[in-house]
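Novice: Provided below for reference: sequence and predicted model.
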Amino acid sequence: MTGRHAGPAPDFRDRALVPVLVFLGTVVAVISSLGAPLVPTIAAVDHVSLSDAQWSLTITLLVGSIATPVMGRLGDGPHRRRVVLGSIAVVLLGSVLAALPLGFGFLVAGRGLQGVGLGLVPLTIATARDVLPAERSRPAVALLSITTVAGVGLGYPLTGLITESLGVHAGFWFGAIISALALLAAALVLPRTGSGKKRPLDAPGAALLAVGLAALLLALSEGEVWGWTSLRVLGLIVFAVVLLAGWSRHELRTAHPLVDLRTLRNRSVLTANVAGLIAGVAMYMLMSMVTRFVQTPSSTGYGFGTSVLVTGLVLLPFSAASVASSKLVPLLARRTSTALVLPIGCGISLLSMVLFLVARGSLWELFVIMGVAGLGVGCTFAVMPGLIVNAVPAHETGSAISFNQVLRTIGYTTGSVLSAVVLQAHTPSGHLLPEDSGYQSAAWLGCVIWVVTAVVTIVLPRRASAAARRAMTVDEELLMDESIADAETAEDSAGADAGVPAAPAVSTAPTVPARSGR
């Protein structure tokens, strides 16, 4: 009688690892996007204002921004599997809490617990780097990077379909079911241990970053309601800037930082982080505009008055194209270079903004626009983790990518707020809906942001290449001097062994002509 394996065979785990990691990232993205299309419905069902209902989305982003760097640091040690499984369990608990008809307070608390899942994507990328061979890890990292983008476009139509058919709480029950499946799959497939040594958690750094990010995101989220010039908003922004500056100073001085900011000296890491922040702003500006535009009643002279389901379907090409971009990126890199993929992605995204400027008169045009946008954003975000992974030590992968994810989240929130501010500025007094010129102005601003992103992705790597060439030249000169010195030492030694007096040393420095007496 042959024995049975207690768990899946190693070859099964190897084959299933990448699909499970991608599934985890997609589940996180779908669950995090559940709140956005449901805000009006939650307000009506729980009898709260729209600004209060918005917290069902804001709390998820806020908790995710705080949890992501902490999970990234914990996941860089030997307990990555425990961190991943524990985080999915928290997401599952939050999904159940949000699904139960216990009132708005419990729904917000559940959505906050779901936000912990946003820290899982960097850990999946770190796992792919550590476990997979190089030829498999590179495409896996690129695919995992865009799951957060693709999942948002997938989550909107799913949410709309479930909500229209079964009610608002059914969407969160769907989140609970896929969370349970993700927990089971991860428990079966994830490696038993992570790589790296256990390192102490930078608790003061985590506290400073948590409070600073919370203040900043709260100001961005509530600025439209409280007023951008109100003392509460301005005070929160100043408070956030002071705390984040103090956090940066602390991280540069502590022996075991939560995020090693010294990696920003590497131009590849700096490029990925700056581009991720700015691209996140532009991406969410377009998504926010499109979802609001298509739901606007046609009686206003624009818009299509679509349902939540149809609005979600408009975003579906965004998800499909962003996933397809993971196949396009290697082709672009081979035909051009890896350094050019980022600006090419920015150029495609800029094209989507231009199309929104000139061609949004029919629903099919918006489907095309979101497809182009997904292709551009997918190319842009697919490259960023690779830049970071190739530039930082293996034991810093989770932390470095987590920081990039935090910057993206700040960009997402800023983009959503920025589009709302521009549209509000073009809303006549006493009216609820903006004029069509508001979308025109917001799209022009989005074009400018994509141009700035493209410039960043071109200028920073070029400066890095110039610096590398200068460093290489200096290194070559040093090596030449060392070779000459070694040759002279060997010659002297050989002469001494043969009884020949050593030759006088010859200076390799350039001869400086003596000054005349004039």
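Specialist: Done, it's in.

Novice: could you use CA atoms for every contact and neighbour count after this?
Specialist: OK.

Novice: state which helix of the chain is the longest.
Specialist: Ordering each helix of the chain by length in residues (DSSP state H) puts helix 436-497 first.

Novice: and that helix, what does it pack against?
Specialist: For helix 436-497, the packing partners by 3 or more Cα pairs under 8 Å, 6 or more residues apart in numbering; DSSP states H and E come out as helix 267-295, helix 338-358, helix 397-425.

Novice: tabulate those in JSON lines, adding columns for distance to residue 90 and mean neighbour count.
Specialist: JSON lines is the format used below for the helices and strands packed on helix 436-497 (distance: least, Cα to Cα, whole Å; neighbours: other Cα atoms under 10 Å):
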{"stretch": "helix 267-295", "distance to residue 90": "26", "mean neighbour count": "23"}
{"stretch": "helix 338-358", "distance to residue 90": "35", "mean neighbour count": "21"}
{"stretch": "helix 397-425", "distance to residue 90": "18", "mean neighbour count": "24"}
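
Novice: any idea which of those gets closest to residue 102?
Specialist: Residue 102 lies closest, by Cα to Cα, to one member of the helices and strands packed on helix 436-497: helix 397-425, at 27.9 Å.

Novice: A further structure is provided below for comparison with the first:
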Amino acid sequence: MSTATTHSETKPPATAGIVAVLAFAGIVVALMQTLVIPLIPQLPELLDASPGNTAWAITATLLAGAVAVPVMGRLGDMFGKRRMLLVSMALLVAGSVVGALSVSLTPLIIARALQGLAAGVIPLGISVMRDVLPKEKLAGSVALMSASLGVGGALGLPVAAILAEYSNWHFLFWTAAVLGAAATALIVVVVPESKVRTGGSFDFIGAVSLSTGLITLLLAISKGSSWGWTNELTLGLFIASAVTFVSWGFWELHTTGPLVDLRVSVGRQVLFTNLASIVFGFSMFAMTLVFPQVLQLPEATGYGLGQSMLVAGLVMAPSGVVMMLIAPLSSRITRLYGPKTTLMAGAVVVAIGYGTGVVMMSEVWQLVLISVVIGAGTGLAYGAMPALIMGAVPASETGAANSFNTLMRSLGTSFASAVAGVILAQMTMSMGDTSIPSEQAFHVTMAVAAGAAVIAFVVASFLPKHSPQGSTEVVAAVPEREALTIS
């Protein structure tokens, strides 16, 4: 009897359950990014507000996520990653409930900001995996968790479109609240707390200055097309962002316990992984901007496919499924050849997908095929990025380092939105009294995205080589620095 009791007390956690719960939480959080996209054309009427003001329902989530990702990562390293996971999920549930009860624009913007504050769940989940999973399970689990960002975003479009079309729009937020509550409960029951901690105090000055720099930069990028890229406010925000980032970098290099250890971040492996992440984030997001428009434009244009938002979402959904299915292949390539090879292979596949789109977007099945190819490449690359980061930082800084990498991807998607917005706004044709993006505009956007994938390949080629044996043991790649293990 006593032997059985001892065995149960020392039995390792059920790794499959931990991975499944964390991946589910990541998918739920990623769903928030596309939750209101089907509602965007209807929001001005639903909330009695102008289109410019209702756009803040998207912008608020973007800005809040940019602030939350690095802050939650550092807090997770200091006070417990599982604890910060639960805080993030609680913010998501609170935001969803506020959104479900909203009848005007201001509370909806607050709700979307609260949902955005949960953006740190995916990098925190990856960091938990590093701390609690056995080494042989880590590569595949991290690949799946990392892919959940793309999975949730892709699956969110059809789910949100169905709910928006066949129910009251508030039901979108009630559904998000239920999913968030379920993920929270599962984390409480299944996911153990990591015992790895970082000492020191929280870098409030670093957090505030980084947040200020990110908010001014992303605000200028997201609003530049509507305000005007040469508008005084837009230029002022870009200048303020640059000055703030320089000041933040100086502070981080001269303070103890920085929010982001820039000395580690400028190391070859971390630096080039983060640079590749920016370019890859740019490339991955272009599809989301092009395909829904091509699918929904009327056939009278000569290149539009005249489909509904629901069909557009369903066309995007297979890419998310493929991202999840490709995770085992991504981890296998990483184990055999190293994460550098996996990242470069993903960039090649994405470039092929977008290159195909330059010449082939005239049928629904063609867009499905292209989205599947791009999803496969994205799944390969997203699975490799955390392995590269964790192979170059101490375990005590995993949360902050993974969060910063996730932030780099998010910056890439923001740049994609801005660049694609300029292309689609400048290359137009007239249809009645309305200007719409021309067919050439979509092809140019796809070509730019293909070029971004090629650049990601080139950047990844500068990463240091990995031996097959070393690539599977990311947790042992770097010695601990200032780590405190709590029993």
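Specialist: That came in fine, so what should we check first? Predicted, not measured: the structure shown is a model, and the values here were computed from it.

Novice: as JSON lines, the helices and strands packed on helix 436-497 of structure 1 with distance to residue 140 of structure 1 would be great.
Specialist: Listed next are these as JSON lines, based on distance: least, Cα to Cα, whole Å:
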{"stretch": "helix 267-295", "distance to residue 140 of structure 1": "18"}
{"stretch": "helix 338-358", "distance to residue 140 of structure 1": "16"}
{"stretch": "helix 397-425", "distance to residue 140 of structure 1": "15"}
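
Novice: of these, which is nearest residue 129 of structure 1?
Specialist: Taking Cα to Cα, helix 397-425 is the member of those nearest to residue 129 of structure 1, at 8.4 Å.

Novice: quick check, residue 41 of structure 2 in a strand?
Specialist: No: assigned with DSSP: H, G, I helix; E, B strand; the rest coil, residue 41 of structure 2 falls outside any strand and is coil.

Novice: relative to residue 99 of structure 1, how far out is residue 160 of structure 1?
Specialist: 16 Å (Cα to Cα, to the nearest Å).

Novice: and if you look at residue 159 of structure 1?
Specialist: For residue 159 of structure 1, the distance to residue 99 of structure 1 - Cα to Cα - is 13 Å.

Novice: look at these two and report which has more neighbours.
Specialist: residue 159 (29 against 23; other Cα atoms under 10 Å).

Novice: chain neighbours aside, what residue packs nearest to that one?
Specialist: Residue nearest to residue 159 of structure 1 in three dimensions, not counting chain neighbours: residue 171, with 5.7 Å by Cα to Cα, 6 or more residues apart in numbering.

Novice: mind checking which helix or strand that neighbour is in?
Specialist: Using DSSP states H and E, residue 171 of structure 1 sits in helix 168-189.

Novice: how far does the helix or strand that that helix is followed by sit from the chain's center?
Specialist: Scanning forward in sequence from helix 168-189 of structure 1 by DSSP H and E, the next helix or strand is helix 203-226. Computed by Cα atoms, centre = their mean, to the nearest Å, the chain-centroid distance of helix 203-226 of structure 1 equals 18 Å.

Novice: helix 203-226 of structure 1 vs structure 2, average offset?
Specialist: Mean deviation of helix 203-226 of structure 1 relative to structure 2 after superposition (mean Cα distance after the TM-score superposition for structure 1): 0.6 Å.

Novice: how big is the offset of the helix or strand just after that helix relative to structure 2?
Specialist: The helix or strand immediately downstream of helix 203-226 of structure 1 is helix 231-253, counting by DSSP H and E. Compared with structure 2 after the fit, helix 231-253 of structure 1 shows a mean deviation of 0.8 Å (mean Cα distance after the TM-score superposition for structure 1).

Novice: helices and strands around helix 231-253 of structure 1, which ones?
Specialist: Using 3+ Cα pairs under 8 Å, 6+ apart as the test, helix 231-253 of structure 1 ends up in contact with helix 203-226.

Novice: show me what counts as buried in the helix it packs on.
Specialist: Across helix 203-226 of structure 1, burial judged by 16 or more other Cα atoms under 10 Å covers 205-206, 208-224.

Novice: can you list contacts of it?
Specialist: 51, 58, 62, 65-66, 69-70, 232-234, 236-237, 239-241, 243-244, 246-247, 250-251, 257-258, 410, 413-414, 417, 420-421 (Cα atoms under 8 Å, 6 or more residues apart in numbering).

Novice: again with stretch 66-73 of structure 2
Specialist: For stretch 66-73 of structure 2, using Cα under 8 Å, 6+ apart, the contacting residues are 81, 84, 116-120, 123-124, 207, 210-211, 214-215, 259-260, 398-404, 406-407, 410.
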